[in-house]
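>>> build the 3D model from these lines:
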Amino acid sequence: MRHFDLSPLYRSTVGFDRLFQAIDQFAGADNAAPAYPPYNIERTGDNAYRITMAIAGFSDKDLTIEVRENTLNVKGEKAEAAEEGRAVLYRGIASRAFERRFQLADYVVVKGASLENGLLHIDLAREIPEALKPRTIAISTPAANARQIETAVEQAA
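Next up is the predicted model:
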């Protein structure tokens, strides 16, 4: 039997939680290790999410965050400064360029981003338009309408 790894889809989408949880349970998929840079996707509320990316060595000037057509694109490009008189013997802190894309569900918007201690936090929220939110409809009964008509007729007479 074939095993389909759906973890790349799960890791790069936000707002499709129930769908991918059901697919994971059905397929029995396990999550593979993410590629560079490592990141977390957290649910911080009923309609709030946070993406946290570990981007040590990058400053806010090296990063570009763009949202286009339900796709969040985070790009990092480090401008290499000329290091005169220094030779790096071992480079363990990765500062290579990266581009990470996340598919956003409908009505998920980016609320803000912050860079703190080498972690990039991107806050997201699902904002459903009023026209699509459920609303309660009052139920009228025929007996109440009949009483109103009888009272109106008696007052007219």
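
>>> when you work out contacts or count neighbours from here on, use the C-alpha atoms and nothing else.
Will do.

>>> how far does stretch 41-53 stretch from one end to the other?
9 Å (CA to CA, to the nearest Å).

>>> do the same with stretch 40-54
9 Å.

>>> what residues sit buried inside it?
41, 43, 48-54 (16 or more other CA atoms under 10 Å).

>>> and for comparison, fold this next one:
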Amino acid sequence: MQQQLISLSPDLARLEAEGFDISVDGAYLITRRLPYVDAQKKVQYGTLICVLTLATPTRTGQPQDHTSYFCGETPCDSLGVGLTGLVNNSNKQQLTNMLVADHYFSSKPASGNYPDFYEKVSTYAKIIGVQAQAIDPAVTWKPLKQ
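The predicted model follows:
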């Protein structure tokens, strides 16, 4: 079912084709290995989690909102200063039995909503990833699956 959802949803298929490490866990789209900067100005890798909206059982719909969860330390800019404009709160949240988020992100596009999950995930990945790229030019905000 997970692979069918990814292959039949153009937005998820595009994320996967571009090297994003995505999976579906129940009601969540999980993107692993996203580079970010920690407070010590070191590149780390975290996980972005979005509530998954379905149009049909085998195809995604438009994301329900502009927020996401994040597993990892507080993402910072290249100087080690927390991205306070991105982090809505840093309260641990148990999303599933196996999935605990450390932060809740909010980055609302000018249009109000993301048109699809490709735009949502790639926007968040770029926001935190360009900071990591500033520290290590070899880092890409479009990580390759490992």
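
>>> let me see the TM-score of these two.
Here the TM-score for the pair of chains, by TM-score structural alignment, normalised by the length of structure 2, is 0.25; 63 aligned residues with a CA RMSD of 4.7 Å.

>>> re the thing from before, let's have the buried residues of stretch 40-54 of structure 1 in a markdown table, adding distance to residue 114 of structure 1.
Below are these laid out as a markdown table (distance: CA to CA, whole Å):
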| residue | distance to residue 114 of structure 1 |
| --- | --- |
| 41 | 15 |
| 43 | 17 |
| 48 | 16 |
| 49 | 14 |
| 50 | 11 |
| 51 | 11 |
| 52 | 10 |
| 53 | 11 |
| 54 | 12 |
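
>>> sort out for me which of those residues are in strands.
41, 43, 48-54 (DSSP state E).

>>> tell me, how many residues neighbour residue 19 of structure 1?
Around residue 19 of structure 1 there are 10 other residues, counting by other CA atoms under 10 Å.

>>> what packs against the lengthiest helix in structure 2?
Criterion DSSP state H: the longest helix present in structure 2 is helix 117-135. For helix 117-135 of structure 2, the packing partners by 3 or more CA pairs under 8 Å, 6 or more residues apart in numbering; DSSP states H and E come out as helix 10-17, strand 28-37, strand 43-51.

>>> residue 128 of structure 2 is nearest to which of those?
Checking these against residue 128 of structure 2 by CA to CA gives strand 28-37 as the closest, at 5.2 Å.

>>> returning to what we had before: mean neighbour count, the helices and strands packed on helix 117-135 of structure 2: which tops it?
strand 28-37 (a mean of 24; mean count of other CA atoms under 10 Å).

>>> and residue 54 of structure 2, how far from residue 6 of structure 2?
Counting by CA to CA, the gap from residue 54 of structure 2 to residue 6 of structure 2 is 11 Å.

>>> more neighbours: these two, which one.
residue 6 (21 against 16).

>>> wait, is the more buried one part of a strand?
No. Counting by DSSP: H, G, I helix; E, B strand; the rest coil, residue 6 of structure 2 is not found in a strand; it is helix.

>>> so the longest helix of structure 2 versus helix 10-17, what angle?
30 degrees (axes from the mean of the first three to the mean of the last three CA atoms, to 10 degrees).

>>> list the buried residues of helix 117-135 of structure 2.
For helix 117-135 of structure 2, the neighbour count (16+ other CA under 10 Å) marks 117-133, 135 as buried.

>>> sorry, back to before: now the two most distant members of the buried residues of stretch 40-54 of structure 1.
For those, the farthest-apart pair by CA to CA is 48 and 54; their separation is 20.2 Å.

>>> before we move on, the earlier item: relative to residue 153 of structure 1, which of the ones in strands among the buried residues of stretch 40-54 of structure 1 is nearest.
Distances from residue 153 of structure 1 to those, taken by CA to CA, are shortest for residue 48, at 55.5 Å.
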